[in-house]
Every structure is written in structure tokens, then in C-alpha cells.
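K.L.:
attaching a predicted model along with its sequence, questions to come.
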Amino acid sequence: MNPLPTPGPFDGLFDDAAVFPPGDLPLPQAVPAHLAHQDAWYAELVGPFLCGANRLADLAALAEPGMPVALVLPGGPEQLAPALAATAGLTVVGVELAAGARAALAAFAQLPDGVAGAVELPRGPGLFEELDVLAGTPYRAKYRTGGLAAEAFPTEAELAAFIRACAERDLPFKCTAGLHNAVRHTDHATGFEHHGFLNVLLAAADPARAEEVLAERSGKLLASAVLDLTPGQIEQARSAFTAFGTCSIAEPLDDLAALGLLPHQETP
């Protein structure tokens, strides 16, 4: 297999969630690490630095001008105005809000020009109706693909249904949690079933086969399928699956390199 050229299917895919569980890296370590990612050969693959509202003052003291930051606000719309007021000196490029779709859309009226919005919607009954509300807006859906308990991980069928629903509505989405690795696998320590980000990427390229693709555990087959994607299929996949938050930038890069999908250069 030949390494994929850039720009390619992984550009901007890895949002830096180093300060969130299970990584929990302290800000004085996470910020320099992110700045190093921005200067590295793989910089085009790394998205913004994700930060919660309670750490913005400390982040402002550590960040360099121009460092892209996305605010993660699990507390809902009431967190948005105070968080925006605390971002002086930061380059805010996105806001991720946990809320119902209508409440989030009303809150997003406060967003400055050029700041993207994503809405983390609750899983379960009513999800597709919430996606209907988001459809046709400038905003993305955010979907939780893991966490610290087994029930935080959706099944292949559940995630496939979400991906198909977004495709039917022409609604882009990002994922959060549990996607550090490229290929679907069972975590030996916890027993949790983790989705792979290559599985999600390929499911976004072909939503009709999403459940089958999400269940695939062969890295060799998934890597070959990615290399076979046409430019149009890559554009479709990435227009749908825009990014995912990962507390480790090194893990997904190491996986891609091991599968022959990145140049053989030293990863962080």
C-alpha cells in the first residue's frame, strides 16, 4: 500500500481533547503539546484544542496568539454567554453545546461570525426528530461514541442508524469519546467494545453499508478500503464525518502509520 497524499481523508480529523478523560492532561502540559502538534509534519491532521468553560482563564494565560480553541459546554446554553465573555485573547473557532436542538439554535445566535457550532444531542428516543431541527442549519450534530462505562458505547446498529440519518438530512456530524484507535476492537482491560475511526469514516462514505462497515475488525481490509476511496467519496465522507475528539493525538497517528496510511515519520 502507498501512503495517502495530503490533503486527504484525515485532514483536521483529530480534535485535541487532551485535558478531558481518560487522558486528563494538565493544561500546562497539554497546551505546549498542542503547539508542538501545530508545528509538526502532521499538523494538517490536527483540529482545534478543546477546552471546558472552567479552564478558560488558565488557558488564556498559556495559549499563544492564533492557537485555535473550541469550547466544550456540557452544561447547556446557560454556559455559552459567560464562556464567550471569558475568551478574551483566545482564538475561538468552535462551540460544542449539549442541549436540545431548538435551545442550542437559539443560543447559537450569540456566536461571533466565523465560530462553528456543534450540538451534542441525547441518544435514544427523539434523536431523529432533533436531527430534523438541525437539518438545513449551519451547525453540526455531535454524537457520543464512548465513555467511562459500557453503556456509553453505542452498538453498531445504533451508530449506523445515526450516520444514515445524518446522511439523509445532509447534516454533518462529529464524534466524541472512544475513538482513539483506527479499528474496531475490544478493550482488554475494560471489555468495552470500541468503534474505530476508520470504520466511522468508511461508514460515512457508504451509509447504506454502515452497520456492516462498523462491525469490521480487520485493519488490513479497512486500510485497503480507505486507499480505494475516490476523491469524491473522500469528500462525501469528510463532509459528513468532520472530526472526533481524542485525548491522544499520538494513538490515531500511530495506528494510521502501522496500517500504511501515513508516511513513515516519527509520531509524537
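P.N.:
Looks like it came in fine.
K.L.:
going forward, measure contacts and count neighbours with C-alpha atoms only.
P.N.:
OK.
K.L.:
separation between A101 and A215?
P.N.:
Going from A101 to A215 by C-alpha to C-alpha, to the nearest Å gives 29 Å.
K.L.:
let's bring in a second model and compare:
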Amino acid sequence: MNPLFAGLFDDAAIFPPGNVPMPAAVSAHRERQSSALAPLAGPFVCSLARFGELAEAAAGGPPLRVSLVLPGPVAGPPDALPAAAGLEIAGVEGPSLTADGTLPTYTEIPCREVTATRVAALRDAGLRLKIRTGGVRADAFPSEAELAGALWAAVRGGLAFKLTAGLHDPIRHRDPVTGFEHHGFLNVLLATARALQGYEIERALADQDGRRVAAAVAGIDEVLVKAVRHHFISFGTCSIDEPVAGLRKYRLLEDPR
């Protein structure tokens, strides 16, 4: 498997628009953990409000790594976070968070507010960046220029980031039902590489030619792959199957069938 895709897909199945019931989502996640797709999957994403529900659904099974979504800063030491047998909190994410030095901490800020100054402040505070790339309204999707600017600022500022929402498809496209313009996760990988190289970031995000984008992604060399993933850690998706199918469609992942 291309290391460019290792652990790229955080499992946000319980969030909209997927809204998979917790027991089914946990079961599917564990099934994936024991399959050939295990290297692609990141942690299970769960909100603080549903942690107890997750603990109940996961009880008695293999360990589960969790990215915990917080509504805001949690007062107290690191052990103030909830705990349950079999659940390992692998990171936290949410708005206005502060780093405690023990867990990867992603603080979410609007894409258009990701400037060199904000990036420097996050980096100096020991934080990572979370960028929302979609939602249930058209204005939740940043433009190509906005996302290009955020990627440039993060890469040039030496900051790690994750994305969330709207990235199920590998290639940029217009949803035929909603009319929303979705970014493609392969476009974002390529744009991150271009940010490291210093050119054509927005063009990489805008390209809707799937074969061309896939070929460019396949051509990213080993050294640049490591640099890309040093910055672009993962993205949350309510469907792991859809991005995996996209990789197979463009022959970037072998279909075991």
C-alpha cells in the first residue's frame, strides 16, 4: 500500500450525513481493523457527549482508538478526559482547545482565518489545525482559493492539520443533488505536495480530471510522501467505503477481489 494513504481516513460514521447507529459503527470499524483495509483507517471519531454510548457499544471487544471531539477546552489535567476499558483516546479535536502536551490536539478555526500569524500561534502553543471542508450548507465549503491559502500557511508554518466533512470523493466535483462543490481528497493530497514545492496549489485543488490528478498523486516520490503526511495527517469521513472505492477506481489501491 502506498504510505501516502496510511491512516488517512478517520472513521466518523456516527456523524452526519452518515448517522450510523453506534453499535453498527463500532462493529464495522472493528471488522475493518481485522481486514486488509486496516492500514488505511485512522481512529474512531466520537463526540464527548456520546462517549458513554461508545463505551457501552465497544465493551468486551478488541481495543478501539478514539479521536474525541470536544465542545471546547476541558478544565483540569489530562486525566479529566473520560476513560473506559478498551478505549484509547488517541487525540482530541474541537474549537478553542489548548494543548496539554500528552495528546495530539487539533483546534478548529475557519478556513479563511488560517493565516501565517494564526498558524505560528498554534504551532507555538503545541497545537495542530483542524479545517472544515464541507457541511450541510454551501457556505460551509471553502473556495479553492481559501483552502489553497490555508494549506500554504500550514505547510509554510510547519503545522500539522486534519480536515473534516465533504471529502468522500477522491476528485473535486459538484454534487448533482445539492449542487455543492466538493473538494477531493486526492486533490488535497496533491495540493499539499504542491505547497511543499511552492507552486500551483489552487490549480491542484481545482482539477476535476480524475485520471490526471490520480497520475500526479501516484507520481509523488517517497521523500515528498513523508513530507505531505507530516502535515496532512488525516480527514474525517462518515464513509470509509467511499474513499476506498475511489482509490480503487483510479488504481491507487489494489482490489483484493
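P.N.:
Done, it's in. As the structure is a computational prediction, the values presented were derived from the model and not from experiment.
K.L.:
what about A101 and A215 of the first structure, which has more around it?
P.N.:
Neighbour comparison, A101 of the first structure and A215: the larger count goes to A101, with 24 against 18 (by other C-alpha atoms under 10 Å).
K.L.:
the more buried one contacts V133, doesn't it?
P.N.:
Yes - under the criterion of C-alpha atoms under 8 Å, A101 of the first structure makes contact with V133 at 6.2 Å.
K.L.:
and the helices in the first structure?
P.N.:
Ranges of helices within the first structure are 27-39, 56-62, 80-85, 101-107, 127-134, 156-168, 197-205, 210-214, 219-227, 231-240, 250-258, based on DSSP state H.
K.L.:
ok, average deviation of the fifth one from the second structure?
P.N.:
The one in question is helix 127-134 of the first structure. For helix 127-134 of the first structure, the mean deviation from the second structure after alignment is 2.3 Å (mean C-alpha distance after the TM-score superposition for the first structure).
K.L.:
just how off-centre is that helix within its chain?
P.N.:
19 Å (C-alpha atoms, centre = their mean, to the nearest Å).
K.L.:
now the last one
P.N.:
What separates the centre of helix 250-258 of the first structure from the centre of its chain is 16 Å, taken as C-alpha atoms, centre = their mean.
K.L.:
so for it, what gets flagged as buried?
P.N.:
By neighbour count with 16 or more other C-alpha atoms under 10 Å, helix 250-258 of the first structure contains the buried residues E251, P252, L253, D254, D255, L256, A257.
K.L.:
got TSV for these, with distance to P22 of the first structure too?
P.N.:
Formatted as TSV, the buried residues of helix 250-258 of the first structure follow (distance: C-alpha to C-alpha, whole Å):
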residue	distance to P22 of the first structure
E251	13
P252	15
L253	18
D254	18
D255	19
L256	21
A257	23
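K.L.:
just curious, which of the residues you listed is nearest to A141 of the first structure?
P.N.:
P252 (22.2 Å; C-alpha to C-alpha).
K.L.:
which ones are touching that closest one?
P.N.:
Taking C-alpha atoms under 8 Å, 6 or more residues apart in numbering, we find P252 of the first structure in contact with H180, N181, A182.
K.L.:
count the neighbours of the counterpart of the first one in the second structure for me.
P.N.:
When the second structure is aligned by TM-score structural alignment, H180 of the first structure is paired with H168. Residues contacting H168 of the second structure under the criterion other C-alpha under 10 Å number 24.
K.L.:
can you check the one 10 residues further on too?
P.N.:
Applying other C-alpha under 10 Å, we find 10 residues neighbouring T178 of the second structure.
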